[in-house]
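**Q** I need the structure of the sequence given here:
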Amino acid sequence: MRSAWLEIDLAAYRANLAALRAHCGAGVLAVVKANAYGHGLVPLARAALAAGAEALGVALPEEGAALREAGDPALAAARIVVLGPALPEQATMVCDYRLEPVIASAEMVAAFALAACERALRLPVHLKVDTGMGRLGVEPDRAPALCQRIAAEPHLALAGVCTHFARADESEEATRAQWQRFLPVVEWVRAHAATSVRLHAANSAAALWFPLSALDWIRPGLATYGVNPGERPPPVPLRPVLALKARIALVREFPAGAAIGYGGTYVTPAPARLAIVPLGYADGVPWSLGNRGTLLVRGQPVPIRGRVCMDQILIDVTNLPGVAPGEEAVVIGRQGSATLSVEAVAATAGTIPYELLTRMAERLPRRYRDDAASA
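**A** Down below sits the predicted model:
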């Protein structure tokens, strides 16, 4: 077994999802796109359904297909919404795997109606409304007409109407402005569409700090993985789900003046003991942590020396006598009373938690914990 790995706490994930649902008083479309933000698509999708999620959100039809093909009856029956744009040539896959696409134009309506007709099925679709994200969606004043067009298609069924907030993590004013643009659409849907149509807008940040926008479903991603999507303290407790750990492979003694790693960007100012940790940027550790980041060894922060390599990191354990190969080093997570959070590591690396998590490589084994008693 590889000596670097991810630990994933499924009980913590379920607890986060339940806390968000209780905070908002709405159903949950659990976002598991991008390999469940690096945590593992199928195990986290199963955990979401076990925690009461009403639907799963993916970005690509291929992700939805992977869930259907996982051999799990719950995933075979689950509602799976494709949040990203599906091209016309992907409409057949969406139909074949009984996915629910998000539609953002009249052309997409036509493409999915044709694919569904060819398969003699009625395809549930969600209409996306652009209220200020400037990405996917129709203008709010065009939404009622497109809803009516979908309803008139015998092989389509309007399953949802949604929007997406651009700045819910940083600006209540901007979020409220988007909400006000979406409200007339909400009112029209409630007055004219079937009661089964799900209205959804709130991402993680909106679910936490603007729960007024919860509607029928919230659509959280990052917060379900225990990571704060904004700068403010979250109004509900979030439990970290992911830890990145490795075993020290080698400890070496270096004299003063030794150049370390590619480019010789670190030169030992005095005799030093450096430990080699067998993971690197090919595993998702940001290259930018070179000479900036820290790991935890024996519950103490130790600095990275030199550049982060593709497969290795060197850390300075000079002040920890007796550190030996086989001891645990933590890149993300808790060790003793010390913690390196996803948020802190991302900030040191000059990136965002979303990017840090979704960089976690497939070659890292994922070890799943499920202490149901702690959920």
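
**Q** switch to C-alpha atoms for all contacts and neighbour counts from now on
**A** OK.

**Q** can you pull the contacts of residue 125?
**A** By C-alpha atoms under 8 Å, 6 or more residues apart in numbering, the residues touching residue 125 are 100, 101, 102, 103, 156, 157, 158, 159, 160.

**Q** Sequence B follows; please return its structure for comparison with A:
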Amino acid sequence: MFWLLQSGCSSPVTPKAEVPLQEKTEMAESPIKEERLQTEEISHFTIPKVLEQKTTVTQGISQAKKILSPKLAPGDTIRIDVVDEKEFSGSFVISHHGTIIHPIIKEVLGQGKTVEEFTKELKEKFSAYLVDPVVNIAVTWVDRKVYVSGGQKKLEVINLTPNQAITATQLLMNSGLPEDADLAEIYITRNLPGQREQKIVIPMQEIIETQNWDKDVVIESGDFIVIPKSSKVYIHGKVVKPGVFSISKKEPLSLWNLILLAQGPMNEADLEHIKILRQNNTKMDVRIVGVSVHGAMPLEANDIVLVPSAIESVVTIYGEVKKPGTIPVSKNTRLSTVLALAGGLTEYASNWIEILRYTPDGKTEKFSVHFKKILAGEKDQDIELKPGDVIHIAASIF
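**A** Down below sits the predicted model:
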């Protein structure tokens, strides 16, 4: 596959032969540290279609405003022809340092440059020896590999058509994004010759919303794209749709907005005695708030919001149970009954169960009991619950 350019020309000339689509290839040596690869599962796939240089992006992204040009990378073979100057001409392979070694002008950096940029630089260097040299370049491109990590210990290797130019946003929208991706925190790590590893932030959320393509970044061979998982908050109790919702560092989520995301409160919801559970080092803090005063309060990652009922006595159970949520209780209801109504523990549950109780004087009491002792019939472990109690079953670390 070749790319031809003559100095002074404004656009590339490609041969008429059809360019083959991307093919799956075996994973070659990558710039990623070997030990990193050994700890991550690797899968291969290719972009579903070749994007034109004036590219478009699927799933609602409009046409890009700029024409992209592919950049040279280690392994590419450069055929340099200087008209009537054989000693300046020849074929050169870009080394892993990103350079070629020319017999006259010595070491020249090619990695990261377009063919037009590299041709212009060669002409400038040759001009120290020749009068108005005419420089022609042909490139034989090597396969391009880009590495994408979705934050779940799985590494994906994307093979690009060698002379294909594509931006980070276009690449990720075509190859697919995880549902829990934090679009405001995506970044690229890139190794350039003679430089420290670069971290390049891709404001993908802003790019998609504003169509500001100037903030997008053209992918280079060997780039490692990291897609962080968005943080989560949880809401249970008397809302229409309890569940898990994403939260972004750059766009804080307020208590009231979380309730709206859960499709609003139910008629019997007590919005002035909402419990917010927040992990503080090794302990769980419980705070009771009302939306009339604290509705705009920003939530933090992993907060658990419990919206109680104003007309019935309930306890809330969450964590490693099969049916988390609120459960009505009456006088003398014991923990074993609530565990049964919650469908029992999951296979990942710890045997230790925590009960948090908010007292009228504003303090939080904490009880820890052992599930196997409850099964053995020990009454002091199968404690009697009170309305408003919060039951937490953590995941076992073994």
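
**Q** Now compute the TM-score of the two chains, please.
**A** Overlay of the two chains. TM-score (TM-score structural alignment, normalised by the length of structure 1): 0.24; 148 aligned residues with a C-alpha RMSD of 6.7 Å.

**Q** Tabulate the contacts of residue 125 of structure 1 (a markdown table), appending distance to residue 369 of structure 1.
**A** Shown next, in a markdown table, are the contacts of residue 125 of structure 1 (distance: C-alpha to C-alpha, whole Å):
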| residue | distance to residue 369 of structure 1 |
| --- | --- |
| 100 | 31 |
| 101 | 32 |
| 102 | 33 |
| 103 | 37 |
| 156 | 41 |
| 157 | 39 |
| 158 | 38 |
| 159 | 35 |
| 160 | 34 |
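
**Q** Show the buried residues in these.
**A** 100, 101, 102, 103, 156, 157, 158, 159, 160 (16 or more other C-alpha atoms under 10 Å).

**Q** of the residues you listed, closest to residue 91 of structure 1?
**A** Distances from residue 91 of structure 1 to those, taken as C-alpha to C-alpha, are shortest for residue 101 (8.6 Å).

**Q** Tell me how far the closest one lies from residue 18 of structure 1.
**A** The spacing between residue 101 of structure 1 and residue 18 of structure 1, counted by C-alpha to C-alpha, to the nearest Å, is 26 Å.

**Q** next one: residue 112 of structure 1
**A** 34 Å.

**Q** what's the answer for residue 106 of structure 1, then?
**A** Applying C-alpha to C-alpha to residue 106 of structure 1 and residue 18 of structure 1 gives a distance of 37 Å.

**Q** sorry, back to before: which one of residue 112 and residue 18 of structure 1 is surrounded by more residues?
**A** More crowded of residue 112 of structure 1 and residue 18, by other C-alpha atoms under 10 Å: residue 112, with 27 against 18.

**Q** The nearest residue to that one once chain neighbours are set aside: what's it in contact with?
**A** Once flanking residues are discounted, residue 112 of structure 1 sits nearest to residue 91: 5.7 Å by C-alpha to C-alpha, 6 or more residues apart in numbering. Counting by C-alpha under 8 Å, 6+ apart, residue 91 of structure 1 makes contact with 111, 112, 115.

**Q** Okay, buried residues for the helix or strand hosting residue 91 of structure 1 please.
**A** Using DSSP states H and E, the element containing residue 91 of structure 1 is helix 91-96. Within helix 91-96 of structure 1, the residues that count as buried by 16+ other C-alpha under 10 Å are 91, 92, 93, 94, 95.

**Q** Could you dump those residues into TSV with distance to residue 64 of structure 1 added?
**A** Below are these laid out as TSV (distance: C-alpha to C-alpha, whole Å):
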residue	distance to residue 64 of structure 1
91	13
92	13
93	9
94	8
95	11
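
**Q** coming back round to it: next step: the contacts of residue 91 of structure 1 restricted to helices.
**A** 111, 112, 115 (DSSP state H).

**Q** ok, now how distant is the second one from residue 260 of structure 1?
**A** When C-alpha to C-alpha is the yardstick, residue 112 of structure 1 and residue 260 of structure 1 sit 57 Å from each other.

**Q** again, but for the last one
**A** From residue 115 of structure 1 over to residue 260 of structure 1 the distance is 58 Å, taken as C-alpha to C-alpha.

**Q** which secondary structure elements does the longest strand belonging to structure 2 contact?
**A** Identified as the longest strand of structure 2 according to DSSP state E is strand 349-358. Counting contacts by 3 or more C-alpha pairs under 8 Å, 6 or more residues apart in numbering; DSSP states H and E, strand 349-358 of structure 2 is packed against strand 364-370, helix 371-375, strand 390-395.

**Q** Tell me which of these sits nearest to residue 337 of structure 2.
**A** Nearest to residue 337 of structure 2, of these and by C-alpha to C-alpha, is helix 371-375 at 10.9 Å.

**Q** Which strands and helices lie in contact with that closest one?
**A** strand 349-358.

**Q** list the buried ones in the strand it packs on?
**A** Buried, per 16+ other C-alpha under 10 Å, within strand 349-358 of structure 2: 349, 350, 352, 353, 354, 355, 356, 357, 358.

**Q** The nearest residue to the fifth one once chain neighbours are set aside and residue 244 of structure 2, how far apart?
**A** Put plainly, it is residue 354 of structure 2. Excluding the flanking residues, the one nearest residue 354 of structure 2 by C-alpha to C-alpha, 6+ apart is residue 368, at 4.6 Å. Taking C-alpha to C-alpha as the measure, residue 368 of structure 2 falls 26 Å from residue 244 of structure 2.
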